[in-house]
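Student: Sequence first, then the predicted structure, then my questions.
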Amino acid sequence: MHQWTWSQKKNKDTKNTQPQVKVHGTDEFFSASLYSNLEQLQNILGNNPDIAIRRFYIDIYNVDAAVVFIRGLADKEQIYEQILKSIMLDFRKHENFISEDRVIGSKIKEKMKDHVVTLTDVEELKNIEDCVMNIFNGETALLIDGVDTVLLLGTKKWPSRQIEEPVTEATVRGPREGFVENILMNISLIRRRIKDPNLVLDKYTIGRRSQTTVIVTYMKDITNDNIIQEVKKRLEKINIDQVPESGIIEQLIEDDPLSPFPQLVTTERPDRAASGLLEGRVAILVDGTPFVLLLPITISSILQGPEDYYERWFVGTLVRLMRFGAVIVSLFAPSLYVALVSYHPGLIPTDLVISIAGSREGVPFPSIIEALMMEVTIEILREAGVRLPKPIGQTVGIVGGLVIGEAAVTAGLVSPMMVIVVAVTAISSFSLPQYGVAIAIRVLRFGMMLSAAVLGLFGIIMFAMVITIHLVKLKSFGVEYTSPFIPYRFKDWKDALVRFPTKTLKQRPDMLKPKDSTRIK
């Protein structure tokens, strides 16, 4: 977390000043003069149209006061009903009660705080920087002449999206609620599922200019302390201007930024986040994004979906095995086709090799050029479908693939077998539950195809060995990425490739080294 101060830079041509953010060790405090305090706040906030400064007079105490807030971030109805109306109108009803303190200015603040303002969140501040940051967060500052502190009143209210079904993690069975951009609402979604006082929420403010709220949450009696301390240490080292999305945090705290594999799981589902917390993981919530980060992760956990646990064990196991198979097909299918056609046709059954040779008759390009052309075309169609409006995007993806594939075969640019291989590969990649994993497989697929084009099956084996060595060396916040396979942890195999019946999953994952390992008694 960072301390910041605001300094002003004079313009040679005008008396107006422009605020600048600079790191500074000295704190500036409010004085007892209302006008001096308002002048300082006005210089910092500038003459922007969304800055509201409302001066008024408290005749009971014969003193001036003012409220400062930002339109659009603060609730104007609350400001009127529970602040201005309470002070300017309702305050008169209690004249007999407060008349004895009429001349004692030091008690005005306490009367306001304890008897007049009816808001739930009321905080007293002396530091100007803290006050400004809270105003930018939607709070309202109440300043009173003769008082050298400010009352910060909780009036946050900004437009936010309603809770909807997650887009990137659709499921057949399970809750339909998804995280939204409001961090307080996201916290409440987790609280609904974990009603336990051991759920800890640690608040950080990251970003010199954006001042983004980041919440680190974990179960105090379950999560390993080493993981918690490592997460906090990495967050505290972040020094950046802006944090627009949780992906920036992910890239700044991951173990190996050069690895194509994600080292944190992103999720829009509160049920998945809650399940991860109860396993002993840590969740990072970032204000302004519906994507929550879960860590640490392993190669088996990123290929698991929430619905694996909501269905009976044999259904969950079957779906999970199909998902692992889809990863293998998505990674190896085009490269195996290239290697077998170019280098090892003798390994293909006779009838099939004759069929492939017939379909390739008249194709002017080698198999690797075919594969690259079709894969690049599919990737372009996929990206176009994502960027376009949803109804148009689906049409472009389906119709574009059919039309281009048929046209390419008719023109003799590619063989029908290559179109089939690329189509199966694309469909397999859609079955992966994590977008980050799908991206990694798509990138590695091109490297695998080039290796197959140069060295055939030997190139595929060598490239697979390089990936395996990288995975074995990779860690996620101290947890081996290939666990529970390497290092070998037999207890965790019950929920790795297959899923055993729920009654047998009595222990939390041993690879996370939880404080409380018992899940079912």
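Tutor: Here it is on my side, so go on.

Student: drop to CA atoms for contacts and neighbour counts, all remaining ones
Tutor: OK.

Student: Which of the residues in the helix or strand harbouring Met465 are classified as buried?
Tutor: Taking DSSP states H and E as the criterion, Met465 maps to helix 457-473. By 16 or more other CA atoms under 10 Å, the buried positions in helix 457-473 come out as 457, 459-460, 463-464, 471.

Student: swap in stretch 268-278?
Tutor: 268-274, 276-278.

Student: from the middle of its chain, how far away would it be?
Tutor: Computed by CA atoms, centre = their mean, to the nearest Å, the chain-centroid distance of stretch 268-278 equals 13 Å.

Student: next up, a second structure to put side by side with the first:
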Amino acid sequence: MRRTYRNLFRKSTKPEKHIQVTQTETLSTSLDNNIATIKSKLGNSADLVCRVIQIDSSNQTDAYLLYIESLIDAALLQDLINALLHTKWEDPNQTTLKSDPVMSDLIKTNITVGEANEAIDFDTVLTNILSGQVAILLENESQAVTVSIPGFEKRAIEEPQSATVIKGPHEGFTETLSTNISLLRRRIRSPNLWLESKEIGKVTKTKIMIAYINGIVNEDLVTEVHHRLDKIDIDAILESGYIEELIQDETFSPFPTIYSTERPDAVAGKLLEGRVAILVDGSPFVLVAPSLIVEFFQASEDYYQRADVATLLRFLRFFCFFIALLAPSLYIAVLTYHQEMLPTTLLISIAAQRDGIPFPAFVEALMMEVAFEILREAGVRMPRAVGQAMSIVGALVLGQAAVQAGIVSPAMVIVVSITAIANFCFPAINLATSVRIVRFGMMSLAAVLGLIGIMFGIILLCIHLSSLRSFGIPYTAPAAPFIVKDQKDVFFRVPMWAMFSRPRLINQKNIKRTKSGMPKPKTTKRK
């Protein structure tokens, strides 16, 4: 049924084919026509600057520079103009300006700033101008030169807000693609770190960068990533979340099958395991594929401290996962159907607290969970100066008022509070969101069938997770299928000298990190 619904959904949302095919309009030899066409296509925008300079005083040759004032660097523009003002193309035997290789000579000998390229059609010229480039046009030339000198405002490198660490680098990705690439290059100084560029979005023309390490990555994975990105037919890509939703394996699943992070060190570690990273211009979140569910329990800080401490914290996160998922459900099931499981003293205490409560345990838990979700969303959307204080004070006041009014019991407030706190222990925020969604389903099953309903929900959850794939890789690997050699970085984090091989399902080409594995360090006894 799910497959049938998905096929019907895809058919209903299939984009219509355009009957009219637009052809690329090339530049003409008339300078006035080219400038008029560019201005017309940009709607005579007020921020479009058309500047005229004389680049060859002996022959009085004028060059027209077109650019968006807010997208270019003023200092680099002045350097470009100074270089053009000293331009001379004089033949030793003649005193006339060369006509044939003007643009090629302009690129090779005179332009000393930025990246210069030739453009022969209006679409390329307009895209480059809107990307922070300067277009240079000459009379009797059917091509233009575009020079990249971007200078738009950008955010400085800061600590990522969604993945903070105590020990480790405090640098995070920004919205600038070139800055994000430099952060990766600083960590992986290898010529095998290959970057491939794409442009997606018929209107936005967003630049996408695919990063992987040649010699480690599986070529089939790179081909699959290119294939899925090439199939995207949409007018706008404003954030990496667009790409994630369009290329993920399973649409109707609460669990994320593509890993996204703001941390450059995390992306560098994934690339070294043989994965592919997708960087989107304008987004600080980088996508990594394929991804496994165990990776959402792993923090970057696990690899910057001792193995025993990292293992303890990782077990704590798994424990918090079950608390956040099952604590309200177990409370509802035990109070509704299985009171005999509680000790007599505890049962009497809870019964005394619930004396006078007009709602059953399920309605009581549902009201508190919804109220906490409202407070959480309000705290995120409000200004940062008052958002945290509002959420904390609101939760305390609301919980105390609900208990005094006799709407909920104090035990329910404790259960919901522990559940909410455990939900914040996950390093990946998208996994925390998935747990919040599934928790309501588990509460409903517990209210209907008790512990049997909870077991039924856990079985369905395991079946669903086992059926998921991330670019062809089982989502629950290396637990299912169980791979013994890959258990060194799942529940336990073994010491670094023992982590000498890469995940086998993800990388089958260059498995070993070292030639023979790093030997265990030995201590020398003093005589």
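Tutor: Everything's here; your move. Just so it is clear, the model here is predicted, and its values are computed rather than measured.

Student: Any idea what the TM-score comes out to?
Tutor: Comparison of the two superposed chains (TM-score structural alignment, normalised by the length of the first structure) gives a TM-score of 0.92, and 497 aligned residues with a CA RMSD of 1.7 Å.

Student: and the helix holding Met465 of the first structure, which stretch of the second structure?
Tutor: Counting by TM-score structural alignment, helix 457-473 of the first structure falls onto residues 451-467 of the second structure.

Student: At which residues are the strands of the stretch 151-300 of the second structure located?
Tutor: Along the stretch 151-300 of the second structure, the stretches classed as strands by DSSP state E, counting those that start in this stretch are 193-200, 206-213, 259-261, 276-280, 286-289.

Student: Kindly reformat those strands as CSV containing mean neighbour count and distance to Ala135 of the second structure.
Tutor: Formatted as CSV, the strands of the stretch 151-300 of the second structure follow (neighbours: other CA atoms under 10 Å; distance: least, CA to CA, whole Å):
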stretch, mean neighbour count, distance to Ala135 of the second structure
strand 193-200, 15, 20
strand 206-213, 21, 19
strand 259-261, 23, 36
strand 276-280, 26, 25
strand 286-289, 24, 31
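
Student: Out of the ones you listed, which is closest to Val397 of the second structure?
Tutor: Val397 of the second structure lies closest to strand 259-261 among the strands of the stretch 151-300 of the second structure, at 34.7 Å (CA to CA).

Student: hang on, the earlier thing: just send the strands of the stretch 151-300 of the second structure back as TSV, with distance to Tyr337 of the second structure too.
Tutor: Below are the strands of the stretch 151-300 of the second structure laid out as TSV (distance: least, CA to CA, whole Å):
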stretch	distance to Tyr337 of the second structure
strand 193-200	55
strand 206-213	54
strand 259-261	40
strand 276-280	49
strand 286-289	44
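
Student: on that earlier part again, what comes into contact with the match of helix 457-473 of the first structure?
Tutor: 329-330, 333-334, 442, 445-446, 474-476, 480 (CA atoms under 8 Å, 6 or more residues apart in numbering).

Student: OK, contacts around the aligned residue in the first structure for Ser409 of the second structure?
Tutor: Alignment note: Ser409 of the second structure maps to Ser415 in the first structure; criterion TM-score structural alignment. By CA under 8 Å, 6+ apart, Ser415 of the first structure lies in contact with 359-360, 363, 409.

Student: Lys113 of the first structure versus Ser275 of the first structure, what's the distance?
Tutor: 41 Å (CA to CA, to the nearest Å).

Student: Next: Met322 of the first structure.
Tutor: 62 Å.

Student: again with Ser246 of the first structure
Tutor: If you go by CA to CA, the gap between Ser246 of the first structure and Lys113 of the first structure works out to 37 Å.

Student: got it, and Ser259 of the first structure?
Tutor: Distance from Ser259 of the first structure to Lys113 of the first structure, by CA to CA: 54 Å.

Student: more neighbours, these two?
Tutor: Lys113 (18 against 13; other CA atoms under 10 Å).
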